[in-house]
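Novice: Return atomic coordinates for the entry below.
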Amino acid sequence: MRAHLALGRDGEDLAAAWYRAHGFTVVDRNWRTTFGEIDLVARRGSTLVVSEVKTRRRGDYGSPALAVGPAKQRRLRRLAAAWLREHPHRRFYDVRFDVVAVTGLGSDATIDVYPAAF
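Specialist: Next comes the predicted model:
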């Protein structure tokens, strides 16, 4: 199980670096409540991005993004509302939900970002 958690953390590190390289500020990582976790919360201007990161060692079964189905999307919307309630001092005009699919490890990894995926 630890290898699985390390893989997820590595994917989140790559996703956070991608957001920073594209002008975003990562404002929260692995924010948790009793009903779930947000992998990354990033900000650029007045846009807040709630990002779900899915990482796989190989793409044998398609893009990792395929694992973000309707139930996960509903959960992320509820989590985003809870995050916004907990951070009332932060004002944003737009909230969007991205999915980041990371396939592979290290410098060989492929990062596909799907802005406003749902």
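Novice: Every contact and neighbour count from this point should use C-alpha atoms.
Specialist: OK.
Novice: Please name the nearest non-neighbouring residue to residue 8.
Specialist: Distances taken as CA to CA, 6 or more residues apart in numbering place residue 55 nearest to residue 8, at 5.8 Å, with adjacent residues excluded.
Novice: Return the set of buried residues in the helix or strand where residue 71 lies.
Specialist: Using DSSP states H and E, residue 71 sits within helix 70-86. Neighbour counts over helix 70-86 (16 or more other CA atoms under 10 Å) mark 73, 76, 77, 79, 80, 83 as buried.
Novice: does the first one really touch residue 118, like I thought?
Specialist: Yes. In this structure, residue 73 sits in contact with residue 118. The criterion is CA atoms under 8 Å, and the distance is 7.3 Å.
Novice: picking that back up, which strands and helices sit next to the helix holding residue 71?
Specialist: strand 36-44 (3 or more CA pairs under 8 Å, 6 or more residues apart in numbering; DSSP states H and E).
Novice: If I take the helix or strand just after the strand it packs on and helix 70-86, what angle do their directions form?
Specialist: Of the helices and strands lying after strand 36-44 in sequence (DSSP H and E), the nearest is strand 47-56. Relative orientation of strand 47-56 versus helix 70-86 (axes from the mean of the first three to the mean of the last three CA atoms, to 10 degrees): 140 degrees.
Novice: here's the other one to compare against:
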Amino acid sequence: MAKKDERGRSGEHRAAQYLIDAGYAILSRNWRCAFGEIDIVAARGDEVVIVEVKSRRSDTYGHPFEAVDARKRARLWRLSTAWAAAHPDAARGRRLRVDVIGITGEDTATAPVEHLEDVR
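Specialist: Now for the predicted structure:
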């Protein structure tokens, strides 16, 4: 596995633990369909949250949130509705939301976690 992929998986693991610690239940990880992949699907209360995780060693090439542009956000919304259609029991009666978690630092296990909620 390439270093970039290892960093991504490590960041996703850290993000999932962050969400659990914040009271979310993890419903799916690395869910795939024809539109692409969702890193994490979590739920808390009456919301199902589609989470995109971006991990970077530094912000030299921009903040992780900058990688989630309008095109990526649109794809995440398509993915969210596809996930809801595939999981009607889990999604029924819940609001869909798309969040981004950014982790910037050499070691994803200790780097700060930033959580941007409800991106549109």
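Novice: Does the residue nearest to residue 8 of structure 1 touch residue 99 like I think?
Specialist: No. With contacts counted by CA under 8 Å, residue 55 of structure 1 stays clear of residue 99, the gap being 10.7 Å.
Novice: who's more crowded, those two?
Specialist: residue 55 (28 against 25; other CA atoms under 10 Å).
Novice: can you tell me which residues contact the more buried one?
Specialist: Taking CA atoms under 8 Å, 6 or more residues apart in numbering as the contact definition, residue 55 of structure 1 lies against 7, 8, 11, 64, 101, 102, 103, 104.
Novice: just checking, which of the residues you listed belong to helices?
Specialist: Among the contacts of residue 55 of structure 1, the ones falling in helices (DSSP state H) are 7, 8, 11.
Novice: Compare those and tell me which has the most neighbours.
Specialist: In terms of neighbours by other CA under 10 Å, these top out with residue 11 at 27 neighbours.
Novice: which residues sit in contact with that one?
Specialist: 53, 54, 55, 102, 105.
Novice: Of the residues you listed, which are reproduced in structure 2?
Specialist: Conservation of the contacts of residue 11 of structure 1 in structure 2, assessed by both residues aligned by TM-score structural alignment, their matches' CA atoms under 8 Å: retained contacts are 53, 54, 55, 102.
Novice: For the buried residues of helix 70-86 of structure 1, please prepare JSON lines with the additional fields distance to residue 42 of structure 1.
Specialist: Conversion of these to JSON lines gives the following (distance: CA to CA, whole Å):
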{"residue": "73", "distance to residue 42 of structure 1": "17"}
{"residue": "76", "distance to residue 42 of structure 1": "14"}
{"residue": "77", "distance to residue 42 of structure 1": "15"}
{"residue": "79", "distance to residue 42 of structure 1": "14"}
{"residue": "80", "distance to residue 42 of structure 1": "12"}
{"residue": "83", "distance to residue 42 of structure 1": "12"}
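Novice: Can you tell me which of those residues is nearest residue 31 of structure 1?
Specialist: Of all those, residue 83 has the smallest distance to residue 31 of structure 1: 8.1 Å, by CA to CA.
Novice: so how far is residue 4 of structure 2 from the counterpart of the closest one in structure 2?
Specialist: Residue pairing (TM-score structural alignment): residue 83 of structure 1 is matched to residue 83 of structure 2. Here residue 83 of structure 2 is placed at a distance of 26 Å from residue 4 of structure 2 (CA to CA, to the nearest Å).
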